[in-house]
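Participant: any chance you can model this:
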Amino acid sequence: MPSATLPRFDLKGWDRKDIAHPYPVYRRYRETAPVHRGATEAGKPDTFYVFSYAEAVRVLSGRRFGRDARTASGGAGAQSGPVPAEYRALRAIVEDWLVFLDPPRHTELRSLLSAEFSPAVVTGLRPRITRIAHELLRQLGRNGEADLVEGFAAPFPILVISELLGIPAEHRERLRANAVALQEASTTRSRSGTGGYARAEAAAAEFARYFRREVRRRRGDERTDLLTLLVRARDEGAPLSVDGIVSTCVHLLTAGHETTTNFLAKAVLALRAHPQVLDELRGAPELTPGAVEELLRYDPPVQAVTRWAYEDTRLGGREVPRGSRVVALLGSANRDPERFPRPDVLDVRRAADRHLGFGLGIHYCLGATLARAEAEIGLRALLDGVPGLGRGDRPVDCAYADDLVFHGPTRLVLDMSGRP
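Facilitator: Model prediction:
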């Protein structure tokens, strides 16, 4: 049973210190009970927060939980989608995102995309990913001090996915700005009012205009980028609308952007706090793939994912009624000592076995292979190309986003020089 000393859990209202390091808070709740009922809002369904690894796996992989609030509630009293109805452009784009779909639509769309994120395709992209990383780092190194997020971690994944989609270089900066604006409507960021939704709505409308225009241009085209392949598949009878193509392109841009950005920035912070691990990685490049998996476990870029209870069920000793919102706290599950011995220790030689950094089940991250390649190449470029990366004794100018779902710094200023 929950302790009387613990308040109702909520993802809102945290102070900045706890946002930057939420793991002690998670531990207090997890040690008391694997599942806690959250604070209840008038007119809203009950929310249950899942802290343990075992129960998070049940939520992510079980058929009793899904992505559609309307299905969970039987259509009664549920918000009709992930975005309020008045934001029409944003709603039209987001409702067709793969992450918000259940089968059979989820299965159809994922099967169309999966070949383009296969290991073979990503292996072919690795030389271009490496060139992008080194060019960004070369530009960043011109300054004595530089913001690692603004100059490297944020543009890097946008440039990579733009290559995959076939977006012209001159359009990428504007699309990156739209991807950032779209995140203003995400998760806990929208709690500050309607300003974030308004900015996201404007970005969604611009995205829609841009990609509809690109769809028209690519009909009959012989290019082999992902956007052209999606257009060709639709023209050949695949169950994919123009709006579906638009939504998919926006989803790929935004999902890949923030997660890789947060991973790289938080990896740098973790390694600065563990200089012996950083030195070990610098001297042993072959450890980089395993280090990426451990860093994803240790401090994942996505801390929480939401599902809805499709039937009455029992979870972590609690009765969860149908229609309830269920939030799996990936950051907590990845630090569960029942699954990971010494979970608060950063051990880059730890066996990479089933952390939840990429989720689990049918919604396991479609782009995980590409994300791993970006993480490995980006991390290696930083380790090899930034002499001052490990100066943990020097304070850094760092600020976290006010978000406990897409979790990471918005600013991370480092000394890029080789000065002692």
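
Participant: from here on, contacts and neighbour counts on C-alpha atoms
Facilitator: Will do.

Participant: so what's the spatially closest residue to Arg64 that is not a sequence neighbour up against?
Facilitator: Excluding the flanking residues, the one nearest Arg64 by Cα to Cα, 6 or more residues apart in numbering is Tyr310, at 5.2 Å. Neighbouring residues of Tyr310 by Cα atoms under 8 Å, 6 or more residues apart in numbering: 63-66, 71-73, 322-323.

Participant: output these in JSON lines, with secondary structure, neighbour count and distance to Arg105 appended to each entry.
Facilitator: Formatted as JSON lines, the contacts of Tyr310 follow (DSSP: H, G, I helix; E, B strand; the rest coil; neighbours: other Cα atoms under 10 Å; distance: Cα to Cα, whole Å):
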{"residue": "Arg63", "secondary structure": "coil", "neighbour count": "13", "distance to Arg105": "16"}
{"residue": "Arg64", "secondary structure": "coil", "neighbour count": "17", "distance to Arg105": "18"}
{"residue": "Phe65", "secondary structure": "strand", "neighbour count": "23", "distance to Arg105": "16"}
{"residue": "Gly66", "secondary structure": "strand", "neighbour count": "24", "distance to Arg105": "13"}
{"residue": "Thr71", "secondary structure": "helix", "neighbour count": "19", "distance to Arg105": "14"}
{"residue": "Ala72", "secondary structure": "helix", "neighbour count": "24", "distance to Arg105": "17"}
{"residue": "Ser73", "secondary structure": "helix", "neighbour count": "20", "distance to Arg105": "20"}
{"residue": "Arg322", "secondary structure": "coil", "neighbour count": "20", "distance to Arg105": "22"}
{"residue": "Gly323", "secondary structure": "coil", "neighbour count": "27", "distance to Arg105": "21"}
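
Participant: this one as well, want them side by side:
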Amino acid sequence: MDKLSPTWFAETMGFLTGYLDPNNPQPDVQKKFAESGIIQPQDGLFMVGSREGITQVCGRDAAFSSEEAIRIGNIRPQIPMHLDPPEHAKYRKLLDHLFSPKQMTGVEDEIVNRANSLIDAFQDRGECNFTNEFAEPYPGMIFLDLMGLPQSDRLTLQSMVDAIFHPGEGVTTDIDEIARIQNEGGQRVYDYFEQVIADRRKKPSDDVVSGFLEVEVDDRPLTTEEMLDMCFTLLVGGLDTVKATLTAFMAFLGRNPSYRDQLVADPTTIPQATEEMLRWETPTTLFIRRSTANQEVLGCPVKEGQMVILNNAAANLDPDVFPDPMTVDFSRKPNRHIAFGAGVHRCLGSHLARRELNVAMQEWHRRIPNWSLKPGTNLSSMLPIRNIDNLELIW
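Facilitator: Below you'll find the predicted structure:
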């Protein structure tokens, strides 16, 4: 297959930001996929928005690749996210145990402490910028704890992730400049973790990076490049997605206070409410695959080399899977949403993310039950991750 243009991802996200409505996504995608589970918004670019179609593309033996689908500052495929089976499984196995439900139970007390330390700083003030004062630092602090990194590095790492996911946002729409910002942010990630790996070789510790030095793949130690590519994946997956999800949750609850009141009245409903808000909001909306053969998806011909966008937000409204999908129901069971992706590339950190989201909803509504959106708050967001930049709350 031909190599993708270095600016392909930036150009495509620019197009999709205009094509899709990130601020009113549910009725938008419902309308776009009303006639078919696969559409062609641009020549050579397909978008799949039904569960059946996404299952076809993400199946273990599907003729679609992740390896060259995304370039967001990474100079090699991210491990394991951008590797295809069977290569993918070797690395995924190394990482799965680090983020297993059992491991996450072991760090829950620390997650609770992190949430409360942030709330302590502004509870008495009666207002906060939720994005900047809670949603952003909260997952970053937990990531640093797990990786054994100093909390003083959080803003440095966040600036790298911002360059990767939000390059030039509000400043420039020039595609070459956006690609430059992403590449620079990606290089900073590699440089940072190369030093961390070198430090751990000299002085191992009880953390994830030190653990990389002790494991093997194909009966050999991991190379420095492999460790860097896994660190890249963990960083970009561990910070911005939870941040965006928290802002989406609170914006929804602020606009729909009767749902907020359900969480306050009965905190035991929070885990189910979290699943339903993940289904409804799906902040990480789009995933990308590249066809490796001439084939069909839902009866639509897709040629080798063509790109397919997986719209998981649309699939989470599929009436064949979810009865009354346009109604938010905190008691919905079962709730087989795919907010964390589908197939073998399903989000590695989903158990951690769920723990973070549940704890945040629990501790926030325990301590600040009667809050609301500050009048005039801008709730707009962009793709590919629907983060709300300045979510102002009052109580």
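
Participant: counterpart of the residue nearest to Arg64 of the first structure in the second structure?
Facilitator: Taking TM-score structural alignment for the superposition, Tyr310 of the first structure sits opposite Thr292 in the second structure.

Participant: just give the number of residues close to Asp320 of the second structure.
Facilitator: 12 (other Cα atoms under 10 Å).

Participant: secondary structure element holding it?
Facilitator: Here Asp320 of the second structure sits in a region with no helix or strand, counting by DSSP states H and E.

Participant: what's the separation between it and Leu253 of the second structure?
Facilitator: 27 Å (Cα to Cα, to the nearest Å).

Participant: do Asp191 of the second structure as well
Facilitator: For Asp191 of the second structure, the distance to Leu253 of the second structure - Cα to Cα - is 40 Å.

Participant: compare neighbour counts for these two and give me the winner.
Facilitator: Leu253 (19 against 11).

Participant: the first structure: which residue goes with the more buried one?
Facilitator: Leu253 of the second structure maps onto Leu271 in the first structure, by TM-score structural alignment.

Participant: tell me which element that match falls in.
Facilitator: Here Leu271 of the first structure is assigned to helix 242-273, by DSSP H and E.

Participant: chain center to the helix or strand following that helix: distance?
Facilitator: Using DSSP H and E, the helix or strand that follows helix 242-273 of the first structure in sequence is helix 275-283. In terms of Cα atoms, centre = their mean, to the nearest Å, the centre of helix 275-283 of the first structure is found 26 Å from the chain centre.

Participant: please identify the buried residues of helix 275-283 of the first structure?
Facilitator: 275, 277-278, 281-282 (16 or more other Cα atoms under 10 Å).

Participant: now do stretch 27-42 of the first structure
Facilitator: For stretch 27-42 of the first structure, a neighbour-count test (16+ other Cα under 10 Å) marks 27, 29-30, 33-38 as buried.

Participant: using TSV, please lay out those residues together with secondary structure.
Facilitator: TSV is the format used below for these (DSSP: H, G, I helix; E, B strand; the rest coil):
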residue	secondary structure
Arg27	helix
Tyr29	helix
Arg30	helix
Ala33	coil
Pro34	coil
Val35	strand
His36	strand
Arg37	strand
Gly38	strand
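
Participant: wait, which of those is closest to Tyr400 of the first structure?
Facilitator: Closest approach between those and Tyr400 of the first structure, by Cα to Cα: Arg27, at 20.6 Å.

Participant: can you tell me what that closest one aligns to in the second structure?
Facilitator: Looks like Arg27 of the first structure aligns to Gln30 there (TM-score structural alignment).

Participant: list the contacts of that match.
Facilitator: 314, 317 are the contacts of Gln30 of the second structure under Cα under 8 Å, 6+ apart.

Participant: likewise for Leu317 of the second structure?
Facilitator: So Leu317 of the second structure contacts 26, 30, 279-280, 325-326 (Cα under 8 Å, 6+ apart).

Participant: contact partners for the counterpart of Arg355 of the second structure in the first structure?
Facilitator: When the first structure is aligned by TM-score structural alignment, the residue opposite Arg355 of the second structure is Ala373. Residues counted as contacts of Ala373 of the first structure (Cα under 8 Å, 6+ apart) are 122, 126.

Participant: mind running it again at 7 Å?
Facilitator: Arg126 (Cα atoms under 7 Å, 6 or more residues apart in numbering).

Participant: try Ala238 of the first structure
Facilitator: No residues are in contact with Ala238 of the first structure under the rule Cα under 7 Å, 6+ apart.

Participant: verify the stated contact: Glu296 of the second structure with Val302.
Facilitator: Yes - using Cα atoms under 7 Å, Glu296 of the second structure makes contact with Val302 at a distance of 5.5 Å.

Participant: neighbour-wise, which of the two wins?
Facilitator: Val302 (20 against 13).

Participant: and the counterpart of Glu95 of the first structure in the second structure, which of the three is it?
Facilitator: Counting by TM-score structural alignment, Glu95 of the first structure corresponds to Pro77 in the second structure. The three-state label given to Pro77 of the second structure by three-state DSSP is coil.

Participant: what's around Pro77 of the second structure, how many residues?
Facilitator: Around Pro77 of the second structure there are 20 residues (other Cα under 10 Å).

Participant: Ala69 is in contact with that one, correct?
Facilitator: No - between Pro77 of the second structure and Ala69 there is no contact under Cα under 7 Å: 9.1 Å.

Participant: joint contacts of Glu296 and Val302 of the second structure?
Facilitator: Joint contacts of Glu296 of the second structure and Val302 (Cα under 7 Å, 6+ apart) do not exist.

Participant: all the helices of the stretch 101-250 of the second structure, in order from the start?
Facilitator: 101-106, 108-122, 130, 137-147, 154-165, 175-202, 208-212, 224-238, 240-255 (DSSP state H, counting those that start in this stretch).

Participant: now the third one on the first structure. Mean distance?
Facilitator: Yep, that's helix 130 of the second structure we're talking about. When the first structure is superposed, helix 130 of the second structure averages 0.5 Å from its matched positions, counting by mean Cα distance after the TM-score superposition for the first structure.

Participant: what does that helix correspond to over in the first structure?
Facilitator: Going by TM-score structural alignment: helix 130 of the second structure matches residues 148.

Participant: part of a helix, is Pro27 of the second structure?
Facilitator: Yes - the assignment for Pro27 of the second structure is a helix, going by three-state DSSP.

Participant: so how far is Leu317 of the second structure from it?
Facilitator: Pro27 of the second structure sits 10 Å away from Leu317 of the second structure, going by Cα to Cα.
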